[in-house]
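[1] Next comes the sequence, and after it the predicted model I'd like to discuss.
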Amino acid sequence: MTSPSFDKNTPQGGQPYGAPGQQPYGQQPYGQQGYGPAPYGGGFGGPSPFGGAPGGQRPTPVTVAAILGIVIGGLGTLGGLISLTGLGLVFAFDAILGLLLLLSVATAIVVLVGGIQTLMGKSPKLLVYGSYASIGVQLLYLLWSAISGWGFAFTGLLGFIIPIAIVVLLRQPPARQYYASRGMAY
């Protein structure tokens, strides 16, 4: 009976490492690609862990809507939190204005979180619903400023137009197709 030879260049299967299909530690020969998904979820496999769709990238309208949501939500949250420091004074001055301030801070937080989730590749539902709520609150704010005689409020107008732009961008056909291909309806 012969004993197997133990050569440092020969694995236990008996074939040298240079044999076709046999490389150390599962490595493929130079210039050949292995089977299965590419590293980090790209290529042939499923969705990327970075939010890309199988077989496609996030369309520009979705990216722009998410970034707008993050910017307007972040600015609204920051401004609202600064305004909340004088909330007692605001309620003493005008109770409806204080209520609208609380509602606008809440919707700004929802839009901010929805924008972050959308940018991460999750469903844009929170961003869309937060934008609708922001439109409603800003419409009430503009109405109240006109009724109470404060005049035109430019920041209220921007807070009204940007959420509309977010909704319009997310309703574009490329955005709808992108989420339909990922099995997400909104």
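    Now that the structure is in, tell me what you want to look at.
[2] From here on, just use CA atoms for contacts and neighbour counts.
    Noted.
[3] residues touching Arg176, list them.
    Contacts for Arg176 (Cα atoms under 8 Å, 6 or more residues apart in numbering) come out as Leu170.
[4] What residues does Ala146 make contact with?
    Phe152.
[5] Kindly recompute the last result at 10 Å.
    Taking Cα atoms under 10 Å, 6 or more residues apart in numbering, we find Ala146 in contact with Leu140, Phe152, Ala153.
[6] Quick check: buried residues in whichever strand or helix holds it?
    Secondary structure from DSSP states H and E places Ala146 in helix 125-147. Neighbour-count burial for helix 125-147, counted by 16 or more other Cα atoms under 10 Å, picks out 125-142, 144-145.
[7] And here is the other one:
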Amino acid sequence: MTTPTPGSDPNYPQGGAPQGQPGWGAPQQPQGYQPAPSYSGGPAGYGAPASARPPQVLVAAILGFVVALFALLAALGLFALSTLLGILALFGVLYLALAAVNIWGGVVAIMGNGSSVLKGAGIATAVLALIGLILALTQGSFSFLSLLLVAAGVAIFFLLNQPASQQFFASRGKK
């Protein structure tokens, strides 16, 4: 006895699986299945849904944290060298304060509570690093770290002045 070709006998299944056994195809949805409804917005009575944080704000905050790390390392180095020259302790305190302001500004920006602290910290970082770069060049050397810090400070300010960043903070009633 021969087996009929698929499709020629209504009693013979179309696929390769024997009758009564599940095939390897995609599972079939049960009859009457309806997907769950999706809702947009927040619960009623809680105002408009919060806008998503744009990547410009996130990158600016991360740059603020990186700048804070470098400022903290510079402060520790200046404190270590202050035993040789006492005035370096003053610069160590300045860099320590710069690190604290960059961290504070980054946290405030990520939370969506404003960008002015991080903008100010970025500009202060760029100005101090530019002064350090100019001083290094007058001594006949080049400070690549100072150049990176100038670029990071300017980038923080630039990113926070983008329209997407300004809309993000304006939607929260902040600057």
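    The structure has been received and is ready for your questions. All of these numbers come straight from a predicted model, not from anything done at the bench.
[8] hmm, back to that, nearest to Ser83 of the first structure among the contacts of Ala146 of the first structure?
    Nearest to Ser83 of the first structure among those is Ala153, at 16.1 Å by Cα to Cα.
[9] What sits closest to the counterpart of the closest one in the second structure if chain neighbours are left out?
    Aligned counterpart of Ala153 of the first structure in the second structure: Ser143 (TM-score structural alignment). Nearest in space to Ser143 of the second structure, with sequence neighbours left out and distances taken as Cα to Cα, 6 or more residues apart in numbering, is Leu133 at 5.9 Å.
[10] Okay, and Leu159 of the second structure sits in which element?
    Assigned by DSSP H and E, Leu159 of the second structure falls in helix 144-160.
[11] Equivalent analysis for Gly115 of the first structure, please.
    Assigned by DSSP H and E, Gly115 of the first structure belongs to helix 95-119.
[12] relative orientation of that helix and helix 125-147 in degrees?
    150 degrees (axes from the mean of the first three to the mean of the last three Cα atoms, to 10 degrees).
[13] with the first structure superposed, average distance for the helix holding Leu159 of the second structure?
    Following the fit onto the first structure, the mean deviation recorded for helix 144-160 of the second structure is 0.7 Å by mean Cα distance after the TM-score superposition for the first structure.
[14] tell me the centre residue of the second structure?
    Leu58 (3.2 Å; Cα atoms, centre = their mean).
[15] The helix holding Leu159 of the second structure: which residues count as buried?
    So for helix 144-160 of the second structure, counting by 16+ other Cα under 10 Å, buried means 146-147, 149-157, 159-160.
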